[in-house]
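**Q** Sequence and predicted structure below; questions after.
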Amino acid sequence: MALNQPHISRALPSLVATPRTAESEPNSSSMARQHNGAYRRMSGPVAEAAPIDRIARLPEVLLITGLGRTTLLKMVGEGRFPAPLHLSPRVRGWRLSAVLAYIEAREKESRDAS
């Protein structure tokens, strides 16, 4: 059952956008080509990029270390675990390298003690 509806462009001519042509505005693919070309000129080989030292939030740090929340925060307060970075007024995180260095130090202490 086909409904005969009036053309919206006739009823509301001010609300219908005029079609854009290639000359009036660049499309997204041409803009992407321009951007990618500029990016290739600016960037060097991938091998020169420094490794990223990720920030780990509390749940991930707890999972990596195997410690409980209360124990970990108590150790931070006592200075036995690296202090978190203050990323914003309510967000804290640890550099993954600091957490891994803590684990390696504990492993070394464990080997030296035995």
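**A** Sure, I can see it. Computed from a predicted model, the values in this text were never measured in an experiment.

**Q** Going by C-alpha atoms from here, please, whenever you check contacts or count neighbours.
**A** Fine.

**Q** For this protein, just list every one of the strands.
**A** With DSSP state E applied, the chain shows strands at 55-56, 85-88, 91-95, listed in chain order.

**Q** May I see the buried residues of the longest helix anywhere in the chain?
**A** As assigned by DSSP state H, the longest helix anywhere in the chain is helix 96-113. Within helix 96-113, the residues scored as buried using 16 or more other C-alpha atoms under 10 Å are 96, 98, 99, 102.

**Q** Let me see the contact set for residue 86.
**A** 92, 93 (C-alpha atoms under 8 Å, 6 or more residues apart in numbering).

**Q** and the comparison structure, right after this:
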Amino acid sequence: MNKTLLTLAFVTIFPLTAAAFPGAQGPGSEDHQQPRIERLTQELQLTEEQKGKVEAIFKEQQDKFKALHEETHSKLGAVLTPEQLTKLDALKKQHRGHWKNKKGQAKSE
């Protein structure tokens, strides 16, 4: 049961971690959003007004992800033991490292 809960918590939290850390290079970060916005601007021929609105939409999405992550982490803190939270943090770091390695390999190919 605890293993299932820990796995569920990990699967729930990990996609949100990138959005929760503003300096991170994850899908929710501003560093990731800017090239995406530029690509959309070119491919869709967005006007400056549209580009501004798209930026606002992505910023709102990032803020919502961050709030959801914080809420989820708070709820897990009330359910999991301190040892389980420590293990969860270690799993997140391990998964983040694995993701960075995969991303690095994809760039080199």
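**A** On my side now, so go ahead. Only a predicted model underlies this, so the values are computations on that prediction, with no experimental measurement involved.

**Q** Overlay the chains and give the TM-score.
**A** Scored by TM-score structural alignment, normalised by the length of structure 2, the superposition of the two chains gives a TM-score of 0.28; 56 aligned residues with a C-alpha RMSD of 4.6 Å.

**Q** coming back round to it: most tightly surrounded among the strands of structure 1?
**A** strand 55-56 (a mean of 19; mean count of other C-alpha atoms under 10 Å).

**Q** Could you list the residues in contact with that strand?
**A** With contacts defined as C-alpha under 8 Å, 6+ apart, strand 55-56 of structure 1 is touched by 93, 94, 95, 96.

**Q** same check, this time on stretch 89-106 of structure 2
**A** 10, 14.

**Q** Please identify which of the strands of structure 1 is closest to residue 64 of structure 1.
**A** Comparing these by their distance to residue 64 of structure 1 (C-alpha to C-alpha), the top pick is strand 55-56, with 9.7 Å.

**Q** just to confirm, which helix or strand has the residue nearest the centre of structure 2 in it?
**A** In structure 2, the residue lying closest to the centroid (C-alpha atoms, centre = their mean) is residue 18, at 2.6 Å. According to DSSP states H and E, residue 18 of structure 2 maps onto helix 2-20.

**Q** Summarise which helices and strands that helix is packed against.
**A** Here helix 2-20 of structure 2 touches helix 48-79, helix 82-108, going by 3 or more C-alpha pairs under 8 Å, 6 or more residues apart in numbering; DSSP states H and E.

**Q** would JSON lines of the strands of structure 1 with distance to residue 63 of structure 1 be doable?
**A** Listed next are the strands of structure 1 as JSON lines, based on distance: least, C-alpha to C-alpha, whole Å:
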{"stretch": "strand 55-56", "distance to residue 63 of structure 1": "10"}
{"stretch": "strand 85-88", "distance to residue 63 of structure 1": "18"}
{"stretch": "strand 91-95", "distance to residue 63 of structure 1": "13"}
